[in-house]
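>>> Have a look at this prediction, sequence included:
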Amino acid sequence: MEYTLAIEGAPETISGGTSILLVHPSTVETDRVDTDFLKTDTDHLLVISTRTTAREVTQKLEHYEVDESKATILDALSVERGYTRRKSEGVRYVSSPDDLDGIVEQTRRFLAEENGKRRVSLDSITEMIYYADEDSALEAVAAIQDLLAEYDAVGLFHLADEVHEDAVVEEFRSLFDSVLTLDEDGSLTAEF
């Protein structure tokens, strides 16, 4: 299956099973890239949020005019922070950003339940490393990549580069054939 990619400097289409790493400074706004990826040529989308709550993700989707009826949000923060969890059809929860098995399982469940073109955004690998550890995060990212390939879906994975050792960033980059680098000034470089 081919997916349209509406991201500057990137190919016009990518094949199902493609995983893209978005490397960026932690201070730069990634919402534009993320939502451009999510709202183009898709039937269902999963936003895995280890950095913000479901409410904040919903606000982002509304602001950037992403069709929320297609969205499922996996909130990894609200339970751990003790926030009230509003039950709704489009929101799922795991206990915390270090519940990597839960994140992988919820991703598998989403991909198995939904048909058509499916996109997954994981924001952010950095939080997974912070709450769990580098090796566990590597395993979880690889497991999600395998699921994307199995279900012919595509994914965008966020990584804030300056908060990690260069070797850690390179280790994650090596998992991906496709890398977007967002600079402090908002310019985007694509390697596919």
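Noted; the coordinates are in hand. Predicted model, so just to flag it, every value in this text is computed and none were measured. Numbers count the residues shown, from 1 in each chain.
>>> Every contact and neighbour count from this point should use C-alpha atoms.
Fine.
>>> May I ask you to confirm that residue 101 is in contact with residue 140?
Yes. Applying C-alpha atoms under 8 Å as the test, residue 101 and residue 140 come out as touching, 7.3 Å apart.
>>> So if I had to pick from those two, which one is more boxed in?
The residue with more neighbours, out of residue 101 and residue 140, is residue 140; 21 against 14, by other C-alpha atoms under 10 Å.
>>> got another, please set it beside the one above:
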Amino acid sequence: MDYTLAIDDSPDTVPGGTGVLLLHPSTGETDRIDTDFLKKDTDRFLVISTRTTAREVTQKLDYYDVDAESAVILDTLSVDRGYSRRSSENVHYVGAPDDLDGIVQQTEEFLASHDGKLRVSLDSITELAYYAGEESTMDAIRAILALLDDHDAVGLFHLATEVHSDDVVDSYRDLFDGVIDLNEDGTITTDF
């Protein structure tokens, strides 16, 4: 199954199983790319949020006119920070951003329990690595990419370039089928 990408300078479509790495400066405005990725050609999508709460993700989806009815949100922050939370059919929680097993398990449950065209957005790898370490995070990303392949889904994974060494960034690049570079000036270059 093919998926429309709708991202500047990228292929019109990519096959199911494709993982895309979004490299960006720490201050980069990634919301537009992320929401464009989620808007098109999608039956259901999972947002794995390591930087913002489920409420903030919902606000972002509303602001960018993304169909929130199609969203499932995995909030990795609220429990750890002691915020009040209520699980629902479309909002799930893990204890903290370093609960990589829980994140992989929730991703697998989402992909196994929904049909049609499925997308996953993970914002961000950088936060996972901060909490759980680079090696464990890389293993978790490999596991999620394998799940995308198994379930014919696609994913977009954020990584802040200046936080990681060039070698680490290159190691992540090697895991993905496509790479989007968001430059400081807002321009995009891609490699698929």
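Right, received. Where do you want to start? Computed from a predicted structure; not experimentally measured.
>>> List the buried residues of the biggest helix by length in the first structure.
Longest among the helix segments of the first structure by residue count, using DSSP state H, is helix 134-150. Within helix 134-150 of the first structure, the residues that count as buried by 16 or more other C-alpha atoms under 10 Å are 134, 136-138, 140-149.
>>> That one vs the second structure, average distance?
After superposition onto the second structure, the mean distance of helix 134-150 of the first structure to its aligned counterpart is 0.3 Å, using mean C-alpha distance after the TM-score superposition for the first structure.
>>> Just send the buried residues of helix 134-150 of the first structure back as CSV, with distance to residue 121 of the first structure too.
Formatted as CSV, these follow (distance: C-alpha to C-alpha, whole Å):
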residue, distance to residue 121 of the first structure
134, 19
136, 19
137, 15
138, 16
140, 14
141, 12
142, 14
143, 14
144, 11
145, 11
146, 15
147, 13
148, 11
149, 15
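>>> Which of the three states applies to residue 20 of the second structure?
Of the three states, residue 20 of the second structure takes strand according to DSSP: H, G, I helix; E, B strand; the rest coil.
>>> hang on, isn't it packed against residue 178?
Yes. Using C-alpha under 8 Å, residue 20 of the second structure is in contact with residue 178, at 4.7 Å.
>>> and these two? which has more neighbours close in?
residue 20 (24 against 19).
>>> What is the equivalent residue in the first structure for that one?
In the superposition onto the first structure, residue 20 of the second structure corresponds to residue 20 when matched by TM-score structural alignment.
>>> Quick one: neighbours of residue 71 of the first structure, just the number.
Taking other C-alpha under 10 Å as the criterion, the count of residues near residue 71 of the first structure is 23.
>>> Per the alignment, it pairs with which residue of the second structure?
When the structures are aligned by TM-score structural alignment, the residue of the second structure matched to residue 71 of the first structure is residue 71.
>>> Next one: that match from residue 122 of the second structure, what distance?
Taking C-alpha to C-alpha, to the nearest Å as the measure, residue 71 of the second structure falls 13 Å from residue 122 of the second structure.
>>> Mind listing the shared neighbours of these two?
Overlap of the contact sets of residue 71 of the second structure and residue 122 (by C-alpha atoms under 8 Å, 6 or more residues apart in numbering) consists of residue 47.
>>> Could you look up the SS state of residue 34 of the first structure?
helix.
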